[in-house]
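Asks: Return atomic coordinates for the entry below.
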Amino acid sequence: MSKIAYFGPEGTFTEQAARLLAGDAELIPVETIPLALSAVRKGEVDAACVPVENSVEGAVPATLDGLAEQEPLVASAEALLPVRFSVLTRPDAGEIQTVASHPHALAQVRLWLEANLPGARPVAASSTAAAAVAVLAGEFDAAVTAPVAAEHYPLRVMATEVADVQDARTRFLLVRQPQHPLPEPTGADRTSIVAAAANRTGALAELLSELASRGINLTRLDARPARSNFGEYRFFIDFEGHIAEPRIGDALAALRRRCRNVRFLGSHPRADGVRSTIEPSAGNDDFVEATDWVAAVRAGKTA
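Replies: From the prediction side, this is the model:
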């Protein structure tokens, strides 16, 4: 049976995502995102499920940095979960004076806490499930958690379906070592890269122009500092399409020429099923025809 590590402990949204992506694999909770990625690199597990972005709080830095550094890993699938929380307390809890959770979770229920627990002090925890464990141990009075946490910890559900933004969602990736075959293109795919561009005027614009000139639609752009060199940044870019497509391959080749370093982070089906937008003259057949024309000219077969 294959093994999949996920950002734990038990009872996190990442566990819920891992259940969707794992099939019949054994799920193994680990304490941090870097440890989950390290377990894949060491061959201790077959894959890892990690969060990559939230529609309210943005990108997850630990995942971005973990994918950009050390040995390459490649995303083979993604899951998109609606984010609504439960608030858990001990059965004998009295007045709620402290509420613990991951900082991203606390930010997404701030208005609810102000309205329903105005005297409670928010406290950051390493994960939503770690907050539940701390409440069980008597360290805090309440925890903002994923609903699945109620299955793992003997706590009382004070409230559920809690969210300041009702359509908030988090995207999770299933990452593996790169020797695994890539998923086949479906027409509703996402490709991810991280690029280190030169630190000069117009570098990012030039990078993005390679995608725009080929009619490729971006779905995410984030910048993170390259920790080894102050003032230098890496650009994390998601866009529609699959590396198996001629138009995407052509764009990646151009980016590789322009950037000091480009790391491929995967091509896989989109969890939302949205098909790629194809601009006129930017379809795969157009790129194949153009390539064939150049080959014919080189061979002296046409003008």
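Asks: going forward, measure contacts and count neighbours with C-alpha atoms only.
Replies: Fine.
Asks: give me the element the residue nearest the centre of the chain is part of.
Replies: In the chain, the centroid-proximal residue (C-alpha atoms, centre = their mean) is Val52; its distance is 2.0 Å. Following DSSP states H and E, the helix or strand that holds Val52 is strand 47-54.
Asks: swap in Ile193?
Replies: Here Ile193 is assigned to strand 189-196, by DSSP H and E.
Asks: here's the other one to compare against:
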Amino acid sequence: MLAYFGPQGTFTEQAARGFASPQEELVPFDTVPAALDAARSGATQWACVPVENSVEGAVPATMDALAEGEPLVAVAEAVLPVRFSVLARPGHGRVRTVASHPHALAQVRHWLAEHLPSAEVVSTASTAAAARAVLNGDFDAAVSAPVAVRHYPLEVLATDVADVRDAKTRFLVVRPPCVLPEPTGHDRTSVVCTAPDRVGVLADLLAELALRGINLTRIESRPTKGRLGEYRFYIDLDGHVSEPRVGDALAALHRHCPETRFLGSYPKAEPGGPVAGNEEFVAAAEWLSDVRRGRGA
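Replies: So this is what the prediction gives:
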């Protein structure tokens, strides 16, 4: 079974269907923490959750939930283009209210201003929750994922709606710690470091990556919600933990931040870019081994 951030009819369901086998049961949960807890408890084998959007940035609920509780590791990712449908009840009249998740509304605000300028915009817990509310008569229209029409008998007023044509959302499939996916040469590694309160700690973390020629693809900060001024840094980098240079870098990050949590090494959904080599790290390790054994200098 695969848990996902629901309800039915969301982009997360669409992403989850890409991961699941045809026979696998998909189980929607109302919140990201609930979906992750299902995987932690063994109620499901996996969980699929959104992690970042190219327009609105990181998904705070996912970031916080991965940093807390029992560890989970990502084993796969998906990147979906964000194109919305505007749905209404069959036989609807004038559209006076439009509902959706805040991230969705932010990505279609210009379209709404042009096509539904007098409609009141209302935030809901998810795009699918907005579709259900329209079906129940609470609102006139919903901005939803196209997959929502599979579950809700609504009329499509418009589709392929997006202010930013290249907008995308990235999703992760996570599970309790397990044997990691084999490196492919185009992998991503994710960690979260809780930084101690000292001068230069972030510069030290970034220097460890730069010294090893590792490309940093994302860094976000979030408060720990405990002591004021204490932050976690969420880091995505190119490479796989099994690679010498990446393993060496993660060990260095842990030296600077003992509260470092490994969040997974997994194939990129969109492979590309240069692949850094590990030859110099292998050669250096062999040289050091020879020195320690008295076989070289």
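Asks: For the strand holding Ile193 of the first structure, give me the average deviation versus the second structure.
Replies: Mean deviation of strand 189-196 of the first structure relative to the second structure after superposition (mean C-alpha distance after the TM-score superposition for the first structure): 0.3 Å.
Asks: what's the first helix or strand past that strand going along the chain in contact with?
Replies: Counting by DSSP H and E, the next helix or strand C-terminal to strand 189-196 of the first structure is helix 203-212. The contact list for helix 203-212 of the first structure (C-alpha atoms under 8 Å, 6 or more residues apart in numbering) reads Ala197, Asn217, Ala251, Ala254, Leu255, Arg258, Cys259.
Asks: Kindly report the same for stretch 37-50 of the first structure.
Replies: Here stretch 37-50 of the first structure has contacts from 2-7, 14, 17-18, 33, 36, 63, 66, 71, 73, 172-177, using C-alpha under 8 Å, 6+ apart.
Asks: Mind checking which of those residues land in strands?
Replies: Lys3, Ile4, Ala5, Tyr6, Phe7, Phe172, Leu173, Leu174, Val175, Arg176 (DSSP state E).
Asks: Kindly provide the distance from the last one to Arg227 of the first structure.
Replies: Relative to Arg227 of the first structure, Arg176 of the first structure is positioned 24 Å away (criterion: C-alpha to C-alpha, to the nearest Å).
Asks: Compare those two (neighbour count), which wins?
Replies: More neighbours surround Arg176 than the other of Arg176 of the first structure and Arg227, with 24 against 12 (other C-alpha atoms under 10 Å).
Asks: residue contacts, the more buried one?
Replies: Arg176 of the first structure neighbours (C-alpha under 8 Å, 6+ apart): Val40, Asp46, Ala47, Ala48, Leu73, Val74, Ala75, Ser76.
Asks: Which of those ranks first by neighbour count?
Replies: Of those, with other C-alpha under 10 Å as the count, Ala48 tops at 31 neighbours.
Asks: The second structure: which residue goes with Phe234 of the first structure?
Replies: If you look again at residue 234 of the first structure, you'll see it is Arg, not Phe. When the second structure is aligned by TM-score structural alignment, the residue opposite Arg234 of the first structure is Arg232.
Asks: Quick check: next helix or strand after the helix or strand encompassing that match?
Replies: Using DSSP H and E, Arg232 of the second structure falls within strand 231-238. Counting by DSSP H and E, the next helix or strand C-terminal to strand 231-238 of the second structure is helix 244-256.
Asks: Give me the aligned partner of Arg224 of the first structure over in the second structure.
Replies: So, by TM-score structural alignment, Arg224 of the first structure is matched to Arg222.
Asks: The helix or strand encompassing its match packs against which elements?
Replies: For Arg222 of the second structure, the host element (DSSP H and E) is strand 216-223. Applying 3 or more C-alpha pairs under 8 Å, 6 or more residues apart in numbering; DSSP states H and E, one finds that strand 216-223 of the second structure makes contact with strand 231-238.
Asks: how close does Ala168 of the first structure sit to Glu57 of the first structure?
Replies: 9 Å.
Asks: re the thing from before, save the contacts of Arg176 of the first structure as a markdown table, and put in distance to Pro183 of the first structure too.
Replies: A markdown table is the format used below for the contacts of Arg176 of the first structure (distance: C-alpha to C-alpha, whole Å):
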| residue | distance to Pro183 of the first structure |
| --- | --- |
| Val40 | 18 |
| Asp46 | 16 |
| Ala47 | 15 |
| Ala48 | 16 |
| Leu73 | 14 |
| Val74 | 11 |
| Ala75 | 10 |
| Ser76 | 6 |
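Asks: residue boundaries of the helices in the second structure?
Replies: 11-19, 32-41, 60-67, 102-107, 109-115, 127-135, 201-211, 244-256, 279-292 (DSSP state H).
Asks: In contact with the closest residue to Ala67 of the second structure other than its chain neighbours, which residues?
Replies: Of all residues not flanking Ala67 of the second structure in the chain, Val192 sits nearest, at 6.8 Å (C-alpha to C-alpha, 6 or more residues apart in numbering). By C-alpha under 8 Å, 6+ apart, the residues touching Val192 of the second structure are Ala67, Arg232, Phe233, Tyr234, Ile235, Thr260, Arg261, Phe262, Leu263.
Asks: Count the residues that sit near the fourth one.
Replies: Taking other C-alpha under 10 Å as the neighbour definition, Tyr234 of the second structure ends up with a count of 22.
Asks: swap in the last one?
Replies: Leu263 of the second structure sits with 22 neighbouring residues when counted by other C-alpha under 10 Å.
Asks: The fifth one now?
Replies: Applying other C-alpha under 10 Å, we find 20 residues neighbouring Ile235 of the second structure.
Asks: what sits against it?
Replies: Ile235 of the second structure neighbours (C-alpha under 8 Å, 6+ apart): Ser190, Val191, Val192, Cys193, Leu216, Thr217, Arg218, Ile219, Glu220.
Asks: Put the buried members of those into a PyMOL selection.
Replies: Per 16 or more other C-alpha atoms under 10 Å, the buried members of these correspond to this PyMOL selection:
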select buried, resi 190+191+192+193+216
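Asks: Format the contacts of Ile235 of the second structure as a markdown table; extra columns: distance to Leu26 of the second structure.
Replies: Below are the contacts of Ile235 of the second structure laid out as a markdown table (distance: C-alpha to C-alpha, whole Å):
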| residue | distance to Leu26 of the second structure |
| --- | --- |
| Ser190 | 25 |
| Val191 | 27 |
| Val192 | 28 |
| Cys193 | 32 |
| Leu216 | 33 |
| Thr217 | 30 |
| Arg218 | 29 |
| Ile219 | 31 |
| Glu220 | 30 |
